[in-house]
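**Student:** Show me the folded form of this:
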Amino acid sequence: MRKKKYHLYLTAEEIRYLFNALLAYRNKMLAQGRYTDLIDEVMIKLQK
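**Tutor:** Now for the predicted structure:
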């Protein structure tokens, strides 16, 4: 069974806010020595 896909339609301001929040969370995970692969993938998709 395939997973349902969702699409978000965000303004430029919302994208910038979300990107900054993900960046802060990524930095927190790096400081703890944890993997950030999933966060990196989301950030790349957000930039497209």
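
**Student:** rest of the way, CA atoms for contacts and neighbours
**Tutor:** Noted.

**Student:** Show me what the helix ranked longest in the chain is in contact with.
**Tutor:** Ordering each helix of the chain by length in residues (DSSP state H) puts helix 12-31 first. Helix 12-31 has contacts (C-alpha atoms under 8 Å, 6 or more residues apart in numbering) with Tyr35, Thr36, Ile39, Asp40, Met43, Leu46.

**Student:** Tell me the most packed of these, by neighbour count.
**Tutor:** Met43 (17 neighbours; other C-alpha atoms under 10 Å).

**Student:** one more, for comparison:
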Amino acid sequence: MKEQKYHLYLSDDEYRQTIQSLVRLKNNLISQGRYTDEVDDVLCKVLSAKIRKLKIKYIYM
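**Tutor:** Just a heads-up that it's a prediction; the model follows:
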């Protein structure tokens, strides 16, 4: 079965909050003595993701 891909478009603030949340989750798991492998994988994917500049057009109704 082919793995489904997802795309996230985050602003600078959302990107920073995502990284902070993942690090906080990893620290909580470490303090509980649980594995952090999955959080590490997601954190690496977010940190190594390409940064794209997008123009957003707003349509006012």
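
**Student:** what about whichever helix or strand comes after the longest helix of structure 1, how far off from structure 2?
**Tutor:** Using DSSP states H and E, the helix or strand that directly follows helix 12-31 of structure 1 along the chain is helix 37-47. Its aligned residues in structure 2 lie a mean 0.8 Å from helix 37-47 of structure 1 after superposition (mean C-alpha distance after the TM-score superposition for structure 1).

**Student:** Find the nearest non-adjacent residue to the most centrally placed residue in structure 2, please.
**Tutor:** The residue lying closest to the centre of structure 2 (C-alpha atoms, centre = their mean) is Val46, at 4.5 Å. In this structure, Val46 of structure 2 finds its nearest non-sequential neighbour in Ile19, 7.7 Å apart by C-alpha to C-alpha, 6 or more residues apart in numbering.
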